[in-house]
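Chemist: here you go, sequence then predicted model.
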Amino acid sequence: MSHDHSNAGDPLDGIAETLNRMMSAATGQMTGGLSPVTLIQSMSDWALHLATAPGRQMQLGARAAHNALRLGSYIASSANADREPAIQPLPQDHRFGDPAWKEPPFDLISQGFLLTQQWWHAATTGIGGVSRHHEAVVSFVARQLLDMLAPSNFIATNPVLQQRIAETDGRCLIEGTQLFVEDLLRLAQGQPEAGVEAYQAGKEVAVTPGKVVFRNELIELIQYSPTTEKVRAEPILIVPAWIMKYYILDLSPRDSLVRWLVDQGYTVFMISWHNPDAADRNLDMEDYRLKGPMAALDAVTAITGAQKVHCAGYCLGGTLLSIAAATMARDGDDRIASLTLLASQTDFTEPGEIGLFIDDSQLNLLDGIMWNSGYLGTARMGGAFQMLRSNDLIWSRILTTYLMGERPLVTDLVAWNADGTRMPYAMHSQYLRQLFLENDLAGGHYRVGAHTISLSALRAPMFVVGTEHDHIAPWRSVYKIHMLTGAQITFALASSGHNTGIVSEPGHPRRRYRIATRPEDGAALDVEEWADSAQPRDGSWWLAWKDWLDGHSGEPVDPPPMGAPDRGYAPIENAPGRYVMER
């Protein structure tokens, strides 16, 4: 008599899975979290297609010859003081801005480098047959190598550095070495960056008065004390990203969005996320939804008695808030008065350069790292973001600190940026795979409970903010919310980047934004058409948001009590609470 064991579990399955995970974790540790398989696939895809594209090779050869002629013409016109450079650096490239770079031979060195950089960009892009992802990876690798080899990084080819050495009689190199040793010791001892101790939560930042009125294993909810005799009937609940501490929105009093909102007559509540460790490895997106915005919304309505709440989410918090809002709409929960998304993506087809680190091979490697530790550490996430802007965040810092001997000024925003948090294994794996890689939310395949949710169910008015130079949530990606819902959307495009574009207090110099409203069920403009037609304004978008909130709020009422002990929401302790202090 035979027995069919085809459906029985193979006893080697568990061992094999463990070995695979261990190998992925070890590989990730050696490569800094980058998948060597992705790099090999990308380089092979590019090299093979370029090798079989004689026309493209001819074009690149012609471009190299043309660049050589441009540089030769520049050299030949050296006697002309008003000569035009052979090539201008990109607007965001400030490495060669000092007048010393215009003097020979450094002008030739910088011009030659910029022409080489331009050629390599052409060589790594526009090759027929190369996948978009592989092209982006190859171009990224080439840029990293060029940034590392830039003449600004070396004493022999940097006139500004040479002047600094001469002015200080070489002391700057000694001081830079001392700073390097100090930073190395701090890193080895797990200490924060030098200078960030000047901005401690609850002392210099995150100082807006308030109380922690609710706490569970994942969040603390802070209610801020009113500063006006009357407040708007609808409170504001803010859901920040949990990849960093919440106080990006409550920095120093001069640039705190929370303090500013309170002063405008709003009752403000803020979620402060727990910094997870290995014990929290199984927390997933559903845990974050239920124990995060949903638990907070229950507390806000119980404390204030409000029927409607303005909900705002920043970055990852906005994505989670969108999921929560779509679930509420599906289930008939209409407590959201309005929805504000700040630099938050809901469609991930164009996630920007962060997409370089997201494909099946890369996620398999990250899964192994997180499986081993139970979380993704702050150093690994911070390193990935730094690599996206290595010119500004790595090499220029090495030059300034360790060669010129000057410690860069630490601001409240810089200190916040060094105060990272961890990401639990289950949540981060699910987030990257279902949202970034498979784009389930925009595609209508994201499930909450037994059923899918759809952003098309959102009908509350929306205020959405993108930032012009955002490399984490590119504004064209943020804009895609127009294609996913028929709700009324006021879209504001702020100047600056992912963080500085949001922390844009009134009175800040050189701030500007564009803004336009798409009416409910109105047709959405193409993103470039929107950019051409949107009304430009000088100043802070905060003012436009305040006017918009006022227009969707009821008449002022007496401020609610701080907490509601009779409903289980007694004040626990003063803001900023306990979770923001977790390391």
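Modeler: Cool, got the structure. Residues are numbered from 1 along each chain as shown.
Chemist: make it CA atoms for all contacts and neighbour counts henceforth
Modeler: Fine.
Chemist: the strands in the stretch 401-550 of the chain, which residues?
Modeler: Using DSSP state E, counting those that start in this stretch, the strands of the stretch 401-550 of the chain run over residues 423-424, 447-448, 451-452, 462-467, 489-494, 512-518, 535-538.
Chemist: out of those strands, which is closest to residue 393?
Modeler: Residue 393 lies closest, by C-alpha to C-alpha, to one member of these: strand 462-467, at 19.1 Å.
Chemist: one more to weigh against that first structure:
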Amino acid sequence: MSKSDQSEVNTLGFASTTMELQKNFKQVEEIMANFAKSYEHMDLDPFNLMKSSAEWYAALAKDPQKAINANISFMQKSMELYQQSLTNLLGGAVATEPVITEDKGDRRFKHEGWEEQPAFNAIKQSYLLVSKWLRDQVQGVEGLDEHTAEKVEFFTERYLDAMSPTNFAATNPAVIEKVIETKGANLVHGLKNMLEDLETGKGELRSRMTDTSAFKLGENVATTPGKVIFQNRLFQLIQYTPSTDKVLKRPLLVVPPWINKYYIMDLQPKNSLLKWLVDQGHTVFVVSWVNPDSSYADTEFADYLTDGILTAVDVVEQATGESEINIIGYCIGGSLLATTLAYMKEKGDERIKSATFFTTMLDFSNPGELGVFIDEEQICGLEKKMSESGYLDGTQMAGTFNLMRANDLIWSFYINNYLLGNDPRPFDLLYWNSDSTRMPAKMHTWYLRNLYLENNLCKPGGVTIDGVSIDISKVDIPICFVSAVEDHIAPWKSTYSGAKLFSGDVHFILGGSGHIAGIINPPAAGKYNYRVSDQLPEDPEAWAAGATVVDGSWWPEWDRWAKAQANDQVAARNPGDRGMPIIEDAPGSYVKRTLNDINPVVPAAATDVAIQAADAPPQAAANDVRPDDLTAIKGIGPKLAGILNNSGIVSYAQLVELGSDGIKQHLLDIDARHARYDTSSWPEQARALMA
């Protein structure tokens, strides 16, 4: 701050502005008081921190020397800082050697005032010293179990993030500078922003990260040309329009996570992974999951497998006429994919010939920072909350991820929107990040317990799907894993452990950056580098040391690997070429369902019926047999329903009459590969549907 600026502060007539600010802040106090009164029933300790803190304090009390050492060090450094700060203030200059400095990656103190002005430099160093003192108190405490220790350390860091001097107007030189520049208008406008966000969040402060009005799906995000060719209760399937005359014979199915929406892979043409894949000659299909509401409360993880991926595979085969398919799974979509591959292996279904996993954990023994949110008490709390609504609200999931990077995803917007009084800027990635999805209660509970809490997926037979024992180690098709070195959601060493579960060849690629930027890294950007190797020693550090390092994006590396599996080409395929119905243009309607849309999805009747088999014309059903939707029976997908229709089985009554063994034999008479279908429950389901 210059001397002229300081003089201006002294001469500013702040009386009227101060009175107005006091009125506004009084209004905020009243709002927060009403909020607290209205939500007295709210669980204010959802992470069970009181118990963890008590355990930490008890353990620390047994080792007083640790606290004594931390206090002595803190006092010595504080005295050193006091002497230095006094000298700097008297001399008007900052010492060249500070007592303590922030980490290189800490962007909170980038304003020059933190270095050039002695008072703010002293504030910053005081904060850093207190932070170090508190970390010394909570790290490495003997007598704490590992999970409690991790939880205490994690939330101590979040507390320190919140207490940063950058988050307070009186101790942030950038904010004071803005106050002088705007005569305090930034604080007034920031207060208005806060009140708007409180109103939008219905009493909960949900800071806007971006100007959401600047984006519209299908117009300036998610614009890759394509068509929705199938939909059921769980997903829409998009087939993208080819951009090359020839395409690879094997189609490519992409399975995104349902924790968020698929268009992270299709934000803008310049960074769209889906468009790039199309341009490389792949016939690309992508699953667009529904944003579920309370009517999906009983939807299971198994439903995402049978009515999700398996159904999508049926549709891709129908749309292309190809029985050999390549597939990609991203994050939890990859966890589902691995489960599906093991399921298909057990069933003798060999249609998927290669699989790729983006930032996917299969071994959850070391889940990273997400592990602090997973224990019996917290899951029970979530189950109780989900039992009331039938789902986990998307804002809670988003809040968890934001908390893991609080300075970047919470406090930076708090400073920008409220203290500096700026309006959020348009940013496509943050628009996607704010477009949250809900989780069906039953599915989410199963997922948290079986994968995170009990780590059952990596154990042979640890989980069972529709009576099928899941053993990933039996999957022997070519596998490619793509992970990111700075990923805090799926730590790369954990994904590496999962890659070693397969019995076939595994190609492991380790890209730069994190969970999103490490995957959405187009070649034209020229960013980061990646490591790659087909050799997977036990130690991931040994793998990293021995892997080849290549500059730039990993996308071309993956494309070379995929084409090495099979590079035969055919004429380009367009959506609808084989008689598939064109429901609507991409990106479809399911992806447009926001958290404010809570009406259940009811697929149009014309798109929720069985799809005719590609290899046979439809046969007329008997006039005295009433046609039914066979896909309503769990285990019968659209392709199989079409096969049954073509063979004359069109009603629930016929299935009941045939019985389980009769249906099995009927399918075997059509094709021996149909032995993979479990028909044991079909007659009973058909009888129930007839009631």
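Modeler: Yep, it's here. For clarity, every value in this text was computed on a predicted model and none was experimentally measured.
Chemist: hang on, the earlier thing: in a markdown table, list the strands of the stretch 401-550 of the first structure along with mean neighbour count and distance to residue 144 of the first structure.
Modeler: As requested, the strands of the stretch 401-550 of the first structure are exported to a markdown table (neighbours: other C-alpha atoms under 10 Å; distance: least, C-alpha to C-alpha, whole Å):
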| stretch | mean neighbour count | distance to residue 144 of the first structure |
| --- | --- | --- |
| strand 423-424 | 26 | 26 |
| strand 447-448 | 16 | 38 |
| strand 451-452 | 12 | 41 |
| strand 462-467 | 26 | 24 |
| strand 489-494 | 25 | 28 |
| strand 512-518 | 19 | 31 |
| strand 535-538 | 14 | 35 |
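Chemist: so after the longest helix along the second structure, what's the next helix or strand?
Modeler: Ordering each helix of the second structure by length in residues (DSSP state H) puts helix 64-91 first. Downstream of helix 64-91 of the second structure, the next assigned helix or strand under DSSP states H and E is helix 113-116.
Chemist: identify the residues contacting that next one?
Modeler: Helix 113-116 of the second structure is contacted from outside by 1, 93-94, 120-121, 124, 173-174, using C-alpha atoms under 8 Å, 6 or more residues apart in numbering.
Chemist: related to what we said a few turns ago, minimum distance to residue 391 of the first structure: which of the strands of the stretch 401-550 of the first structure has it?
Modeler: Residue 391 of the first structure sits nearest to strand 462-467 of all the strands of the stretch 401-550 of the first structure, at 20.3 Å, using C-alpha to C-alpha.
Chemist: whereabouts in the second structure does stretch 132-147 of the first structure align?
Modeler: Mapping stretch 132-147 of the first structure onto the second structure (TM-score structural alignment) gives residues 146-161.
Chemist: need the counterpart of residue 307 of the second structure in the first structure.
Modeler: Aligned by TM-score structural alignment, residue 307 of the second structure pairs with residue 291 of the first structure.
Chemist: before we move on, back to that, next, the mean deviation of the match of stretch 132-147 of the first structure compared to the first structure.
Modeler: Here the mean offset of stretch 146-161 of the second structure against the first structure after fitting is 1.6 Å, by mean C-alpha distance after the TM-score superposition for the first structure.
Chemist: who touches that stretch?
Modeler: By C-alpha under 8 Å, 6+ apart, stretch 146-161 of the second structure touches 49, 52-53, 55-56, 131, 134-135, 138-141, 369, 371-373, 403, 406-407, 411.
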